[in-house]
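[1] Here is a sequence with its predicted model. Questions after.
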Amino acid sequence: MNQTAKNKQVLLIKRPEGLPAPSDFEFKEVEVQQPQEGQVVVKTLYLSVDPYMRGRMNDSKSYVPPYQLNDVIKGGAVGEIVESKSDKYKEGDKVIGMLGWQLFNTVDDNKVTKIDESIAPVSAYLSVLGLTGLTAYFGLLDIGQPKEGETVVVSGAAGSVGMFVGQIAKIKGARVVGIAGTDEKCNYLMQELNFDAAINYKTTENIKQDLEKACPSGVDVYFDNVGGPISDAVMSLLNDHARIPLCGAISSYNSTDGDVGPRIQSQMIKTRSLLKGFVLSDYADRQSEGLQELGKWLSEGKLKYEETVVDGFDNVVEAFLQLFKGANLGKMLVKVSE
């Protein structure tokens, strides 16, 4: 690689209170770290920005450790190896890993995995063939277990997980109702992804009534990406033995006064429903299975995917903040370099 190349990185310098602000982050220019034996230097091509990262900015216990202050933020990234001191990789290989928000990452070779551009473009490995596609696959099929003719409701349905949940549910023969935040997203769900109904939660006068109309036979599976009042409304329509894969609660991620809502215990008992929270790492030993199925459906034209791509490394913080305004259709990505 070019020995004069400079590295640029994004640090978390302050723990956000409520919605993160640009002042919580700092851009810093440093030298590119030279690789040791068994290491590679990865030039970043695309960075993934995801809602779960907001939780890692708090100093609290979770399923992944919190980000440390004055340290580089890490997330999903695809890149190209520009220098290798590893037997496993050569210059020019495209790889994916949990890497820093920086132009170049110098890492041990076991921290990245080679990807195949002949199957799909590299950016697809951060969506349909990556974290979000696999999250939809395992959450829906392992916990939700939709059966032909059942009704599946998806919140955040035009987002990077929700759009795959709905499409996989259709593949399994279910009736699918999506909840999204703009008319354009709802039209996309209906016209492009063949959802059976879509509800704009921002313009509806009564989401519970709209859900009752869209789900005349009740709800058998609710894939929950958002929590909050939307989920409260869905809970009242659960059928007996409903299943609820609990994937996210973006409605409360920036709340400073706690998340208060109806008590659902009696409803869950009455309907004998299952609610199970999960994260993708629960399925670490089955990821090849998920990738094989997702890749097959993609090649058969049964899965579509959308990307909202923000251009330029300097815009990575702004792209992350836009997630909480619902600015993305499908996966939000930052294109760092060609």
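    Okay, I see it.
[2] Going by C-alpha atoms from here, please, whenever you check contacts or count neighbours.
    Noted.
[3] most centrally placed residue in this protein?
    Thr132 (4.4 Å; Cα atoms, centre = their mean).
[4] what about it, helix or strand, and which?
    helix 131-138 (DSSP states H and E).
[5] cool, Thr106 as well?
    strand 104-108.
[6] which other residues reach that strand?
    The contact list for strand 104-108, computed with Cα atoms under 8 Å, 6 or more residues apart in numbering, reads 7-8, 32-35, 38-44, 99.
[7] helices or strands next to the next helix or strand after that strand in the packing?
    The element immediately downstream of strand 104-108 (helix or strand, assigned by DSSP H and E) is strand 112-114. Secondary-structure packing of strand 112-114 (3 or more Cα pairs under 8 Å, 6 or more residues apart in numbering; DSSP states H and E): strand 94-100.
[8] what ranges do the helices span in the stretch 51-200 of the chain?
    52-56, 131-138, 162-171, 183-191 (DSSP state H, counting those that start in this stretch).
[9] Indicate which one of those is closest to Leu291.
    For Leu291, the closest of the helices of the stretch 51-200 of the chain is helix 131-138, at 7.1 Å, according to Cα to Cα.
[10] So what angle separates the directions of that closest one and helix 162-171?
    On the basis of axes from the mean of the first three to the mean of the last three Cα atoms, to 10 degrees, helix 131-138 is oriented at 30 degrees to helix 162-171.
[11] How far does helix 131-138 sit from its chain's centre?
    8 Å (Cα atoms, centre = their mean, to the nearest Å).
[12] In that helix, which residues are buried?
    Buried residues in helix 131-138, defined by neighbour count with 16 or more other Cα atoms under 10 Å: Leu131, Thr132, Gly133, Leu134, Thr135, Ala136, Tyr137, Phe138.
[13] Check stretch 70-90 too.
    72-86, 89.
[14] just how off-centre is that stretch within its chain?
    21 Å.
[15] So what touches that stretch?
    With Cα under 8 Å, 6+ apart as the test, stretch 70-90 has contacts from 1, 9-13, 35-49, 53, 67, 91-102, 109, 122-123, 125-126.
[16] What separates the first and last residues of it, distance-wise?
    Start-to-end span of stretch 70-90 (Cα to Cα, to the nearest Å) is 32 Å.
[17] can you give me the end-to-end distance of stretch 201-212?
    Where stretch 201-212 begins and where it ends lie 14 Å apart, using Cα to Cα.
[18] Same check on stretch 249-259?
    Using Cα to Cα, the two ends of stretch 249-259 sit 10 Å apart.
[19] ditto for stretch 207-221
    End-to-end distance (Cα to Cα), stretch 207-221: 18 Å.
[20] dropping in the other structure now:
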Amino acid sequence: MSLVNRQLRLKTRPEGLVRQDNFDLVELPVPELAEGQALVRVLYLSMDPTNRVWMSDIPQYMPPVAIGDTMRGLGLGRVVASRSSHYAEGDLVQGLVGWQDYAVLDEARAKDWVKLPPKPPVSLPTLLGACGFSGITAYYGLTEITPVQPGETLVVSAAAGSVGSIAGQIGKLRGARVVGIAGGPDKCRHLIDDLGFDAAVDYKADDWKEQLKQATPDGVHVNFENVGGPVMRAVMSRMVNGGRVALCGLIANYANGGRPSDDYSVIIVKRLTVRGFLAFDYRDSQKAVQDLIGWVKEGKVKAGETVAEGLENAPTVLNRLFEGTSTGKLVLRVHGE
């Protein structure tokens, strides 16, 4: 009996949050493999803010997903059939598998895929989070983009999320005073009690700007920015002369069609260095992954995931990133092992 591949194909471009009817769920037989190809059964999908960007027809670092195409998405899976000398049945791989049950891997594009240990030392969701692109983003943001130094004050926005939670912990490992910004008292307690942040700011509270001021009495040396909008502007106003900004994301603008503020005068006044970057720039880095796995196994970095279920639920699960209803890395289980 031939395998059936379910695919979520982009039907219309969302306005605001993603709706189920922005996608068609189609079922097709899995195609026969050509020489040099392997078939990957998707196990987990990474739910990332950039998924929402890819749905929009705006200038971005990759072409927007075309109407009618399978939704682009990072994930990991097992090779279940192979006509490639590079991949064997049972291999665990990570790459842009897409929102579907099965992906065809072509060895001509092997550079787009990472072969993982068949029996990894951490859980599969952690390989997409703390020890995957989320962790890699945090790692290089604070070691290469804006290296944070002992005694400096680091502020991390979306600090309870997949990237921010790891960035704050790396900041602590590097000797910084770490202030996290998150939504709600439970997440703020999590930052301090579980992850070891020095202070937390609840951006949903009426007095959040005063909280930020009290948490950064000596100003902000490094801003690891994930949010943009009013949060970014408030942090920038607290930065010391010569401060540095690692611009990782602008999630406040992704789901509402908004644009960042065009008031950049603070960058001039405070002589700030602002550098944008992408985790894809470092996808071949083994050092970051090795360090992150080591820290997780030693208990120096705590990994956390929110695991949702079901390929068909991907559009609404993605919205949890923008609604603030997940903690740590948000992943979607497509198939169990």
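    Perfect, thanks for sending it. Just so you know, these numbers come straight off a predicted model, no measurement behind them.
[21] and the helices of the stretch 51-200 of the first structure as a markdown table, adding distance to Lys296 of the first structure?
    Formatted as a markdown table, these follow (distance: least, Cα to Cα, whole Å):
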| stretch | distance to Lys296 of the first structure |
| --- | --- |
| helix 52-56 | 28 |
| helix 131-138 | 13 |
| helix 162-171 | 12 |
| helix 183-191 | 22 |
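[22] Would you tell me which of the ones you listed gets closest to Thr256 of the first structure?
    Closest approach to Thr256 of the first structure among the helices of the stretch 51-200 of the first structure is made by helix 52-56 (12.7 Å; Cα to Cα).
[23] Val176 is in contact with Ala169 of the first structure, correct?
    Yes - if you go by Cα atoms under 8 Å, Ala169 of the first structure and Val176 touch, sitting 6.9 Å apart.
[24] overlap in contacts of these two?
    Val152.
[25] how about the nearest residue to the alignment partner in the first structure of Gly324 of the second structure, chain neighbours excluded?
    If you follow Gly324 of the second structure across to the first structure using TM-score structural alignment, you land on Gly326. The shortest distance from Gly326 of the first structure to any non-neighbouring residue, by Cα to Cα, 6 or more residues apart in numbering, is to Gly181 (7.1 Å).
[26] ditto for Ala136 of the first structure
    Distance criterion Cα to Cα, 6+ apart; nearest residue to Ala136 of the first structure, sequence neighbours excluded, is Val165 at 5.0 Å.
[27] Also Ala233 of the first structure?
    Per Cα to Cα, 6+ apart, closest to Ala233 of the first structure is Lys208, 5.1 Å.
[28] If I follow the layout properly, that neighbour ends up in contact with Val234?
    Yes - using Cα under 8 Å, Lys208 of the first structure and Val234 qualify as a contacting pair, with a distance of 7.2 Å.
[29] Between these two, tell me which one has more neighbours.
    Val234 (22 against 19; other Cα atoms under 10 Å).
[30] I'd guess that one is in a helix, am I close?
    Yes - applying DSSP: H, G, I helix; E, B strand; the rest coil, one finds Val234 of the first structure inside a helix.
[31] pretty sure it contacts Asp210?
    No - if you go by Cα under 8 Å, Val234 of the first structure and Asp210 don't touch, sitting 10.4 Å apart.
[32] Map Leu12 of the first structure across to the second structure for me.
    Per TM-score structural alignment, Leu12 of the first structure is aligned with Leu10.
[33] contacting residues around its match?
    Counting by Cα under 8 Å, 6+ apart, Leu10 of the second structure touches Asn22, Phe23, Asp24, Met55, Val65, Ala66, Ile67, Gly68, Asp69, Thr70, Met71.
[34] run the last query once more with 6 Å
    With contact taken as Cα atoms under 6 Å, 6 or more residues apart in numbering, Leu10 of the second structure is in contact with Phe23, Ile67, Gly68, Asp69.
[35] do Asn22 of the second structure as well
    Lys11, Thr12.
[36] so how far is Gln34 of the first structure from the equivalent of Lys287 of the second structure over in the first structure?
    Under the alignment (TM-score structural alignment), Lys287 of the second structure pairs with Glu289 of the first structure. Distance of Glu289 of the first structure to Gln34 of the first structure, given as Cα to Cα: 36 Å.
[37] Over to Leu193 of the first structure?
    To Gln34 of the first structure, Leu193 of the first structure is 46 Å away according to Cα to Cα.
[38] got it, and Arg263 of the first structure?
    For Arg263 of the first structure relative to Gln34 of the first structure (Cα to Cα), the value is 55 Å.
[39] Please apply the same query to Gly92 of the first structure.
    Gly92 of the first structure sits 17 Å away from Gln34 of the first structure, going by Cα to Cα.
[40] Can you show me the strands along the stretch 151-300 of the second structure?
    153-156, 177-182, 199-202, 220-225, 239-247, 273-276 (DSSP state E, counting those that start in this stretch).
[41] Would you mind getting the average deviation of the third one from the first structure?
    Same thing as strand 199-202 of the second structure. Strand 199-202 of the second structure, aligned to the first structure and superposed, deviates on average by 0.9 Å (mean Cα distance after the TM-score superposition for the first structure).
[42] what range in the first structure does that strand sit on?
    Counting by TM-score structural alignment, strand 199-202 of the second structure corresponds to residues 197-200.
[43] Any idea how far that stretch is from the middle of the chain?
    21 Å.
[44] Same check on stretch 54-63 of the first structure?
    How far stretch 54-63 of the first structure lies from its chain's middle: 16 Å, per Cα atoms, centre = their mean.
[45] same thing with stretch 84-97 of the second structure?
    22 Å.
[46] Which residue numbers in the first structure does it align to?
    Against the first structure, stretch 84-97 of the second structure falls on residues 86-99 (TM-score structural alignment).
[47] gap between the two ends of the matching stretch?
    Termini of stretch 86-99 of the first structure sit 18 Å apart (Cα to Cα).
[48] returning to that earlier point: between Leu193 and Gln34 of the first structure, which has more neighbouring residues?
    A side-by-side neighbour count of Leu193 of the first structure and Gln34, using other Cα under 10 Å, places Leu193 first with 19 against 14.
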